[in-house]
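Peer 1: Here is my input, please return the structure:
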Amino acid sequence: MLARLAPAIFVLLWSTGWVVAKYAAFFADPLTFLALRYSFAILLFIGFCMATGARWPRSLPVIGHAVVSGILLHGFYLGAVWWAIGQGVPAAISGIIAGLQPLMTAAVAPFLIGERLSGQQRLGLVLGFFGIALAVAPKMLAIDTGATPIDLLPVIVNVVGMAAVTYGTLYQKRHLQNGDIRSIAALQYAGALIVTIPLALMLEDLNVTWNLQLVAALAWSVLGLSMGAIALLLYLIRRGQVSRAASLIYLVPPLAAVQAALFFGEALTWPMIVGTIIAVTGVYLTNRKVAGPAASGERASGVAAR
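Peer 2: Here you go, the predicted model:
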């Protein structure tokens, strides 16, 4: 039963990240919250590694690559996404932007790793970016009836975060082909903490309102996302089912949008709905022919960033 449900559970956990980001912003500054999350995640992962006999890398270059990948995949990516949501970017819009990460990976692959794009993939890229423009533009220009305009800077930061996770995915694929993913994950969260603390000190007042709601958000972020999603990913990798989870990643943007509508009353406007459908179609076309062990490995790196 778990083998059949694990991919869907993983994607459902993944999609809650944007809702948690918006909810946590009511009780703590975004980067400050992430610093707390990473600190607890590091401690829990160290305990998890000790309990399960994980092998720690002994090579300084491998340790360095793990830390750098964590800076990109967690520190800059999640830091940008959470800060943007804290600055007013709707969780649904942020989820749609982040959902285009496979498109950006495909777009830069010809320049970084010499991968050629087919005509279908080029069409997918065009559709994907057109879809995101359609979904985001009305909110930015306040074209929707009763809409509150959102600033351009947080949207740009959100896109920069997507660029960071894109490069981080390629970086991890290039430099971390081997190694125990459990200890690598612990080192990645350490890397994320290294950059998140200075950014929080520079950009925020370190406000934290300790209450039951904050503790619940922190517990879900650490146990449900940082630990639970990774545990499921390990399970899927062991059973060779990463490709099934990767195929369901296309559902993350609409899932995040629906959750934002249910929990925060964010409007599901027609431009957002149509734009999401177009963007998801573009992502599907761009990645449809990716298959085999190498592709599974790349996708595993990409979805390990939450």
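Peer 1: From now on I want contacts and neighbour counts done on CA atoms only, so please keep to that.
Peer 2: Fine.
Peer 1: so what's Met227 up against?
Peer 2: Contacts for Met227 (Cα atoms under 8 Å, 6 or more residues apart in numbering) come out as 41, 45.
Peer 1: gap between it and Ala305?
Peer 2: With distances taken as Cα to Cα, to the nearest Å, Met227 is found 12 Å from Ala305.
Peer 1: Also Ala185?
Peer 2: 10 Å.
Peer 1: May I have the residues that are in contact with Arg55?
Peer 2: By Cα under 8 Å, 6+ apart, the residues touching Arg55 are 49, 179-180, 183.
Peer 1: Val126 too?
Peer 2: Val126 neighbours (Cα under 8 Å, 6+ apart): Gly282.
Peer 1: in the strand or helix carrying it, what's buried?
Peer 2: Element membership for Val126, per DSSP states H and E: helix 119-141. Using 16 or more other Cα atoms under 10 Å as the test for burial, helix 119-141 gives 121-122, 124-140.
Peer 1: Report all helices and strands that the helix or strand following it contacts.
Peer 2: Going down the chain from helix 119-141, the next helix or strand is helix 152-175, by DSSP H and E. Helices and strands touching helix 152-175, as assessed by 3 or more Cα pairs under 8 Å, 6 or more residues apart in numbering; DSSP states H and E, comprise helix 60-70, helix 77-86, helix 91-98, helix 101-112, helix 293-303.
Peer 1: Here is the second sequence; please produce its structure so I can put it next to the first one:
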Amino acid sequence: MTVVLSVLFVLCWASGFVGAKLGAGAAPVTTLLMWRFLLLAAVLLPVAWVTRKRGSRPSGRVLGRQAVIGALSQGGYLLTVYAAIQLGVNTGTTALIDGMQPLVVAALVGPLLGVSPSGRQWLGLVTGFLGVLVVTLGDASANGSVPWWAYLVPFAGMLSLVAATFIEQRSPAPVRPLAGLTVHSTTSAVVFTALALATGGAVPPADPPFWIATGWLIALSTLGGYGLYWTLLARLGVTRVNALMFLMAPVTSVWGAVMFGEPFTPVTAAGLTVGLLAVVTVAHRRPREQPAAGAREKRPRPVSRPAGGPAA
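Peer 2: I've put the predicted structure just below:
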């Protein structure tokens, strides 16, 4: 079951980069994100209310923590991913830069969660970073119309998702998946509605491509991508789940080449191969994680709280 969930997670998370490309030409970033989360919140709020358990109402502190997680993992992460794609960065390259997340997580996981990656895992993570570097430099050289600083935008989003991941892992008590997703999506709806109103982009276009992209992002990227991300985080731990991020680039690059005609060069193929080797190295065996006292990974009870996906 875990393998199936992992495959679905990779596909759903990668779909976010493709969905961002679909919607990029139909409307401004804030418009697309505003309606994505307004519609999602409108569906989730009544469902979460009807299915709530008696006496399980979260405290204000818990809701506040979940709102911060949602703002970081959906607001900060998605805004930068969409902005990078609109600036001209290829979907595969954006996904690959986002794939550096495992290395950042591994560097922080020991000090913050008391989980020490093994030497083999470190080797895989560094190998994955080299694959990211190869593809990013190759794409930057081939795509001269994109400003160099545009490649820094996805890095900012990746750091935002990393921050959300660690805040979630340090949460003292579990939150029901549906309740967490509802808070995250409602928070994002408020954030992106404010941004859209401030920039004059609140009115959605009537064009079908906009609504197709919106539906795509709600169903696959948010419900599928973010839901499976937090679910697998509880099942596998931080290091192994984030190693799956190295697989987003191969899937997204092939997807982008087929749907949008994006270039798929030998340099891209080489970098993606390195990324695949990194995942195999990290996931070769179950890491012997020793969470620090109070770390959420130590809890046997699964906790899944969608914050984002998709991904983009």
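Peer 1: Overlay the chains and give the TM-score.
Peer 2: After superposition, the two chains reach a TM-score of 0.82 (TM-score structural alignment, normalised by the length of structure 1), with 299 aligned residues with a Cα RMSD of 3.5 Å.
Peer 1: on that earlier part again, turn the contacts of Arg55 of structure 1 into a markdown table, including distance to Pro254 of structure 1, secondary structure and neighbour count.
Peer 2: Compiled in a markdown table, these are given as follows (distance: Cα to Cα, whole Å; DSSP: H, G, I helix; E, B strand; the rest coil; neighbours: other Cα atoms under 10 Å):
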| residue | distance to Pro254 of structure 1 | secondary structure | neighbour count |
| --- | --- | --- | --- |
| Cys49 | 34 | helix | 20 |
| Gly179 | 34 | coil | 14 |
| Asp180 | 33 | coil | 14 |
| Ser183 | 32 | helix | 22 |
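Peer 1: of all those residues, which two lie farthest apart?
Peer 2: Pairwise distances across the contacts of Arg55 of structure 1 peak at 12.9 Å for Cys49 and Gly179 (criterion: Cα to Cα).
Peer 1: related to what we said a few turns ago, quick one, which of the helices and strands packed on helix 152-175 of structure 1 gets closest to Ala261 of structure 1.
Peer 2: For these, proximity to Ala261 of structure 1 was assessed by Cα to Cα; helix 91-98 is nearest, at 8.0 Å.
Peer 1: now the closest one: how far from the chain's centre is it?
Peer 2: Here the centre of helix 91-98 of structure 1 is set off from its chain's centre by 10 Å, with Cα atoms, centre = their mean, to the nearest Å.
Peer 1: Ok, stretch 300-311 of structure 2 next?
Peer 2: 11 Å.
Peer 1: same thing with stretch 156-167 of structure 2?
Peer 2: Centroid separation for stretch 156-167 of structure 2 versus its chain: 9 Å, with Cα atoms, centre = their mean.
Peer 1: same check, this time on stretch 26-40 of structure 1
Peer 2: 16 Å.
Peer 1: for it, which positions count as buried?
Peer 2: 27-35, 37-40.
Peer 1: Then stretch 200-217 of structure 2?
Peer 2: Under the neighbour-count criterion of 16+ other Cα under 10 Å, stretch 200-217 of structure 2 has 201-202, 209-211, 213-217 buried.
Peer 1: Turn those into TSV, including distance to Val258 of structure 2 and secondary structure.
Peer 2: Shown next, in TSV, are those (distance: Cα to Cα, whole Å; DSSP: H, G, I helix; E, B strand; the rest coil):
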residue	distance to Val258 of structure 2	secondary structure
Gly201	30	coil
Ala202	32	coil
Pro209	18	helix
Phe210	20	helix
Trp211	21	helix
Ala213	17	helix
Thr214	20	helix
Gly215	21	helix
Trp216	17	helix
Leu217	19	helix
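Peer 1: Could you identify the most distant pair in the residues you listed?
Peer 2: Using Cα to Cα, the buried residues of stretch 200-217 of structure 2 span at most 20.3 Å, a distance reached by Gly201 and Trp216.
Peer 1: Does Gly19 of structure 2 lie in a helix or a strand, and which?
Peer 2: Under the assignment here (DSSP H and E), Gly19 of structure 2 is part of helix 2-24.
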